[in-house]
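# next comes the sequence, and after it the predicted model I'd like to discuss.
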Amino acid sequence: MTTTIDTEAPAHGVTLTGEAAAKVTSLLEQEGRDDLRLRIAVQPGGCSGLIYQLYFDERLMDGDSTVGFDGVEVVVDRMSSPYLAGATIDFADTIEKQGFTIDNPNAGSSCACGDSFS
C-alpha cells in the first residue's frame, strides 16, 4: 500500500520565532541528522484536557501541513491544526525560564504547570 503525502496542504498557522528556530537547528546539528522535522501535536491528556507534544520526526503523514522557518521545517497533523492555528513557539534561555514555550490564542485555560490546556 502506497501512502500519498499532500504536498499542497494549507499552512498550519503555527509560527516559530528566530530564537526557537536557532535552538532547533542547534539540536538537529547535535543529532547529526538532516532528515528530521519539528512536529507539534495536540493530544488528549493533562489536568486541563489537552497536552502539547513537541518532538523531532522523520515521517510525513497524509494530511500533514508543513512550513519552513529559517531552515527548520515545522509539521502539524490535520487533527492538531485547528487547536494550534495562530500559536507561536518560542525558546527562552534566562534565569527565570529555559525551554520552549507555546503561546496559543486557542487555549481557553491552562493548568498551573503550563503543560496542558483546554
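Nice, I can see it.
# only C-alpha atoms for contact and neighbour calcs from this point on.
Noted.
# please report how far residue 75 lies from residue 60.
To residue 60, residue 75 is 8 Å away according to CA to CA, to the nearest Å.
# got another, please set it beside the one above:
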Amino acid sequence: MSTATNENSTGTTSTASEELPVHEVKLTDVAAGKVRSLLEQEGRTDLRLRVAVQPGGCSGLIYQLYFDERLLDGDAVRDYDGVEVVVDKMSVPYLSGASIDFEDTISKQGFTIDNPNAGGSCACGDSFH
C-alpha cells in the first residue's frame, strides 16, 4: 500500500493521516527511473528509498541506501513522481542539498551521492566526514 504525498506551502508533505517534514535531498530523473524499475522488478509498490548517514568507514560516516516500508518518527519525505525518498531526522542535516544520481557506464554502475556537506572522503569513496 502506497501513501500519496503532496508538498504544501508550509514546506511539509501531507499524507492522508499526518504531516511529515520535507527534506532537501534531490533525486535525479535517471535515479528515480532506476528506483522505479527496481521496485517493479520486486513487485513492491509499498517500499520507499531510505537514505541515511551512519557512523563507519575510514572517514567516519557512510551512506546507506535501501528500500524500506516503514515511516519512522521524525522522518522527512519527498516524492519524485511516485518514488518516495525518506531521510531520518538525524541524517537530514548531513544530507541537506545532496543529490542522488545513477550511473551506468563501462567503468561504473550504481547510485552516486553528491553531497555539498561532505568535508572530504576516503580513497575508496565510500565514506566521508
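Thanks, I have it. Bear in mind the structure is a predicted one, so any value in this text is a computation, not a measurement.
# which one of residue 75 and residue 60 of structure 1 has more residues nearby?
Comparing residue 75 of structure 1 with residue 60 by other CA atoms under 10 Å, the one with more neighbours is residue 75, at 27 against 19.
# other residues contacting the host helix or strand of that one?
In this structure, residue 75 of structure 1 sits in strand 72-76 according to DSSP states H and E. Strand 72-76 of structure 1 is contacted from outside by 12, 16, 21, 24-25, 37-41, 64-68, using CA atoms under 8 Å, 6 or more residues apart in numbering.
# average offset between it and structure 2?
Strand 72-76 of structure 1, aligned to structure 2 and superposed, deviates on average by 0.1 Å (mean CA distance after the TM-score superposition for structure 1).
# so that strand matches what in structure 2?
Across structure 2, the stretch matching strand 72-76 of structure 1 (TM-score structural alignment) is residues 83-87.
# can you give the distance from the matching stretch to the centre of its chain?
5 Å (CA atoms, centre = their mean, to the nearest Å).
# now the aligned partner of residue 54 of structure 2 in structure 1, what's its secondary structure?
Using TM-score structural alignment, the partner of residue 54 of structure 2 in structure 1 is residue 43. Secondary structure, DSSP: H, G, I helix; E, B strand; the rest coil: residue 43 of structure 1 is strand.
# isn't residue 84 of structure 1 right up against residue 117?
No: using CA atoms under 8 Å, residue 84 of structure 1 is not in contact with residue 117, being 11.5 Å away.
# please enumerate the strands of structure 2.
With strands called from DSSP state E, structure 2 shows them at 6-7, 12-14, 19-21, 26-27, 48-55, 61-68, 76-80, 83-87, 99-104, 109-114, 127-128.
# the top helix by length along structure 2 aligns to what range in structure 1?
Counting by DSSP state H, the longest helix found in structure 2 is helix 29-42. Counting by TM-score structural alignment, helix 29-42 of structure 2 falls onto residues 18-31 of structure 1.
# in the matching stretch, which residues are buried?
Neighbour-count burial for stretch 18-31 of structure 1 flags 20, 21, 22, 23, 24, 25, 28 (criterion: 16 or more other CA atoms under 10 Å).
# ok, these vs residue 108 of structure 1, which is closest?
Distance ranking of the buried residues of stretch 18-31 of structure 1 against residue 108 of structure 1, using CA to CA, places residue 20 first at 23.9 Å.
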